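J.: Using only what follows, build the 3D model:
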Amino acid sequence: MTVPLSIPLSILDLAQIGTGETAGDSFRASVEMARNAERWGYSRIWYAEHHNMPSIASSATSVLIAHVAAHTERIRLGAGGIMLPNHAPLTIAEQFGTLAELHPGRIDLGLGRAPGSDQQTMRALRRDPGSAESFPQDVLELQGYLTGPSRVPGIEATPGKGTEVPLYILGSSLFGARLAAALGLPYAFASHFAPNALMDAIAIYRREFRPSAQLAQPHVIAAVNVIAADTDEEAQRLFLETKRKRVGLFVGRGRTFTPEEADMILESPAGQQVLAMVRYSAVGTPDTVHDYLGRFAEQTGADELMVVSSASARDAWMRSLELVADVTDLASRQPITAG
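T.: Got it, this is the predicted structure:
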């Protein structure tokens, strides 16, 4: 028997490129998943800007959103997020204004200030190392292009002006919480890989929130890892594969370890840091995952959960999201905008 959660569920699609796959394979899988997610009842799907990462295909985030939007009908799609210091606000306003004109009422724009890359990649992007310092001002400039009036005299975004694309502030620290509260914007916390400040950030955001033209009440999105399978044993096996993969990504800097090597590293101090990153993970049968999500929502007071299925195998990734939708009765609810 399915039991509806009291809040909506959304998806962060990491657009992973699996072993032996191409970026094209990843894009086709993202389209298939989005079509299914639309039918299953998820509220939105977001894609994140990452650069110089051979395993992630969402670097041209707005282009990927456009492609998926053209192959779906209703589900909201957006950036989770665009790393604004990598771009001129006018350029992002034009890109997402174009998306909003092509797909009215379906586009979100989540914004972060992290580089989404390493120092060498930052240089390749021509990013100023100090550009993150102007993030609050850049958010306001971008907002002006989308809502009007422009904060830069004589400059308008075309497309963009008047589209009112809803903005979201992304973060994994207290800075983002305070900024989202001050600007009256929804706040999404990256607790699927940076869990430490989650509770403090949510408390600060709710306490300091100031209503805005976009949002009258605080809206918190909390991310959580999810691996659902038909048995607990299968889910735990998939979760172990995920942890081993993260060892290669974060400890080995892309190096491939044998399962035995990865397990040894997981027992080391560096491995413990990897394990700490996945503190908030719902792993098990659908009922087990449902119960975890319910407790997580209650503990955080989140208004929406964004699930991240990190199963390495493509079929297990898709099946995990389907099982979560089934057990939480998502299809019975209407999507939200928080915008």
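J.: CA atoms for contacts and neighbours, from now on please.
T.: Noted.
J.: Need the residue in this structure that's farthest from the chain's center.
T.: Centroid-distance maximum for the chain: G154 at 34.0 Å, with CA atoms, centre = their mean.
J.: In a strand, it, correct?
T.: No: counting by DSSP: H, G, I helix; E, B strand; the rest coil, G154 is not found in a strand; it is coil.
J.: nearest residue to H67 other than its sequence neighbours?
T.: V31 (8.0 Å; CA to CA, 6 or more residues apart in numbering).
J.: need the contact list for that neighbour.
T.: Shown in contact with V31 (CA atoms under 8 Å, 6 or more residues apart in numbering): 67-68, 71-72.
J.: Just the buried ones from those, in ChimeraX syntax?
T.: In ChimeraX, a selection of the buried entries from these looks like this (16 or more other CA atoms under 10 Å):
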select :68,72
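J.: Kindly reformat the contacts of V31 as CSV and extend each row with secondary structure.
T.: Listed next are these as CSV, based on three-state DSSP:
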residue, secondary structure
H67, helix
V68, helix
H71, coil
T72, coil
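J.: E94 contacts G162, correct?
T.: No: when contacts are counted by CA atoms under 8 Å, E94 is not listed as touching G162 (11.4 Å).
J.: So those two - more neighbours on which side?
T.: Higher neighbour count among E94 and G162: E94, with 20 against 15, using other CA atoms under 10 Å.
J.: which residues in the chain form strands?
T.: Along the chain, the segments classed as strands by DSSP state E run 9-13, 44-47, 76-83, 107-112, 167-171, 187-189, 220-228, 281-284, 304-308.
J.: Tabulate the contacts of V31 (TSV), appending distance to E261.
T.: Formatted as TSV, the contacts of V31 follow (distance: CA to CA, whole Å):
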residue	distance to E261
H67	39
V68	38
H71	41
T72	42
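J.: Out of the contacts of V31, which comes closest to A190?
T.: Comparing these against A190 with CA to CA picks out V68 as the nearest, at 22.9 Å.
J.: The closest one is in contact with S30, isn't it?
T.: Yes: using CA under 8 Å, V68 makes contact with S30 at a distance of 7.3 Å.
J.: Following up with a second sequence; could you model it the same way so I can compare the two?
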Amino acid sequence: MGIKKFENIPLAVLDLAPINEGAETAQAFKNSVELAQHVEKLGFNRYWLAEHHNMPGIGSSATSVLIGHIAGATESIRVGSGGIMLPNHAPLVIAEQFGTLETLYPGRIDLGLGRAPGSDQATAYALRRTLQSSGDDFPQQVAELENYFSENPVGRVRAYPGTNLKIPLWLLGSSGFSAQLAALKGLPFSFASHFAPDYMMQALQLYHQNFKPSPALASPYAMLGVNVIAAETQERAEWLATSSQQQMFSLMRGEPTTFQAPIDDLEEVWTDREIAIFREKLDSESMIVGTPDVVKQKLKNFIQKTRANEVIVNSPIFHQEDRLRSYDYLAEMMN
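T.: Coordinates of the predicted model:
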């Protein structure tokens, strides 16, 4: 089945390989494989995994390894990182890893790059062994990575495999920094509007106004993240959404947990302030929750407002059958 579109743009999938309460990590990976195979059949354009560390509810920490696992279990869907947090790694290592992935699965691998640590400060130190790599040198790291992938790399060090491989580089961001860098380098840009919607329009404006054509890209291409939870009734969709909110609140409290099952009575578990935040989230652009009709209209409004070239959907849903069904509803909206 070919790539399908919604409102004339492709839809993609963002996966954090959620580790459910009471389940093993192995089950999270099985769920991710099942979801990737499912959305490939439904006509989604790409399947990205995100790097996070020291979070018991997220299984995608070894992002490159999991990308290979997903690519090996699928046939045609693009698979990539949303993203690799480059300050955590030596660019040469990432060039070799993605050079290997592209060699194994030619024409199917995306390399999305972020500058945040994807973790707390202590974990960043454990990853980097030094806090001198703060993200400020992100432009230099990206340039180093581009050099490793070029046809004639400058310097004595080469990435094998990696040299002269046409792996699409994306820059990811939740502020204006990466938007401007992506524009200046003529690269596609993905904005994390699924958790930073307040900066979305400003970042898009910076990207479009400053874009310079490059050999990689002739005109701007922006992909935006959005959380979507679709179910047969509004009540069930909002119930399913409480899992995602529990994860957010646990991070706000500095007490990350495994991905929790939905809760029935908010007042027994959450404070009045947390309930208010949840209700506010349900009305926000970053989380679209509801019946297929509600989701279709809100997603349409989101695309019309942002003029996105592509939308990448995160559906943080505890029960696998509900998660698959939510993507089914999205596929039914695609032509």
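J.: Can you pull the TM-score for these?
T.: Aligned and superposed, the two chains score 0.91 in TM-score terms (TM-score structural alignment, normalised by the length of the second structure); 325 aligned residues with a CA RMSD of 2.2 Å.
J.: picking up where we left off before, now for the contacts of V31 of the first structure: which two are most distant?
T.: Using CA to CA, the contacts of V31 of the first structure reach their maximum pairwise distance at H67 and T72, which is 9.1 Å.
J.: highest average neighbour count across the strands of the first structure?
T.: Most buried of the strands of the first structure by mean neighbour count (mean count of other CA atoms under 10 Å) is strand 187-189; its value is a mean of 29.
J.: Report the mean deviation for it after fitting onto the second structure.
T.: Its matched residues in the second structure lie on average 0.3 Å from strand 187-189 of the first structure after superposition (mean CA distance after the TM-score superposition for the first structure).
J.: That strand aligns to what range in the second structure?
T.: Per TM-score structural alignment, the counterpart of strand 187-189 of the first structure in the second structure is residues 189-191.
J.: Over to stretch 66-81 of the first structure?
T.: So stretch 66-81 of the first structure sits over residues 68-83 in the second structure, by TM-score structural alignment.
J.: end-to-end on that stretch?
T.: Distance between the boundary residues of stretch 68-83 of the second structure (CA to CA, to the nearest Å) amounts to 14 Å.
J.: got a list of contacts for that stretch?
T.: Residues outside stretch 68-83 of the second structure that contact it (CA under 8 Å, 6+ apart) are 14, 32-33, 36-37, 40, 44-51, 63-64, 67, 101, 105, 107-114, 172.
J.: one more time with 6 Å
T.: Identification of contacts with stretch 68-83 of the second structure by CA atoms under 6 Å, 6 or more residues apart in numbering yields 33, 37, 40, 46-51, 108-114.
J.: Just the buried residues of stretch 19-29 of the first structure, please?
T.: Neighbour counts over stretch 19-29 of the first structure (16+ other CA under 10 Å) mark 23, 26-27, 29 as buried.
J.: For those residues, please prepare CSV with the additional fields distance to R178 of the first structure.
T.: As requested, the buried residues of stretch 19-29 of the first structure are exported to CSV (distance: CA to CA, whole Å):
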residue, distance to R178 of the first structure
A23, 36
S26, 35
F27, 35
A29, 36
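J.: Out of these, which comes closest to R255 of the first structure?
T.: Looking across those and measuring by CA to CA, the closest to R255 of the first structure is A23, at 19.3 Å.
J.: Alignment lookup: the closest one to the second structure.
T.: Per TM-score structural alignment, A23 of the first structure is aligned with T25.
J.: how much space is there between that match and L14 of the second structure?
T.: In terms of CA to CA, T25 of the second structure sits 18 Å off from L14 of the second structure.
J.: all helices of the stretch 201-335 of the second structure, in order?
T.: Counting by DSSP state H, counting those that start in this stretch, one finds helices in the stretch 201-335 of the second structure at the ranges 234-252, 266-269, 272-282, 292-306, 320-333.
J.: If you could redo that for the stretch 51-200 of the first structure, that was the one I meant.
T.: Ranges of helices in the stretch 51-200 of the first structure, per DSSP H, counting those that start in this stretch, are 61-70, 89-102, 119-124, 135-147, 174-183, 198-208.
J.: Contacts for stretch 114-126 of the first structure next, please.
T.: Applying CA under 6 Å, 6+ apart, the external contacts of stretch 114-126 of the first structure come out as 50-51.
J.: Mind doing that once more with 8 Å?
T.: Residues outside stretch 114-126 of the first structure that contact it (CA under 8 Å, 6+ apart): 49-53, 83, 85-86, 128-129, 132.
J.: Which positions within it qualify as buried?
T.: 114-117, 122.
J.: so what corresponds to P153 of the second structure in the first structure?
T.: Using TM-score structural alignment as the criterion, P153 of the second structure maps onto S150 of the first structure.
J.: Contact partners for its match?
T.: Counting by CA under 8 Å, 6+ apart, S150 of the first structure makes contact with 141, 144, 156.
J.: ok, 7 Å please
T.: Contacts for S150 of the first structure were tallied using CA atoms under 7 Å, 6 or more residues apart in numbering; they are 144, 156.
J.: quick one on the thing from earlier: any chance of the contacts of stretch 114-126 of the first structure in JSON lines, plus distance to V226 of the first structure?
T.: JSON lines is the format used below for these (distance: CA to CA, whole Å):
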{"residue": "E49", "distance to V226 of the first structure": "21"}
{"residue": "H50", "distance to V226 of the first structure": "21"}
{"residue": "H51", "distance to V226 of the first structure": "24"}
{"residue": "N52", "distance to V226 of the first structure": "26"}
{"residue": "M53", "distance to V226 of the first structure": "22"}
{"residue": "M83", "distance to V226 of the first structure": "25"}
{"residue": "P85", "distance to V226 of the first structure": "30"}
{"residue": "N86", "distance to V226 of the first structure": "30"}
{"residue": "D128", "distance to V226 of the first structure": "36"}
{"residue": "P129", "distance to V226 of the first structure": "34"}
{"residue": "A132", "distance to V226 of the first structure": "31"}
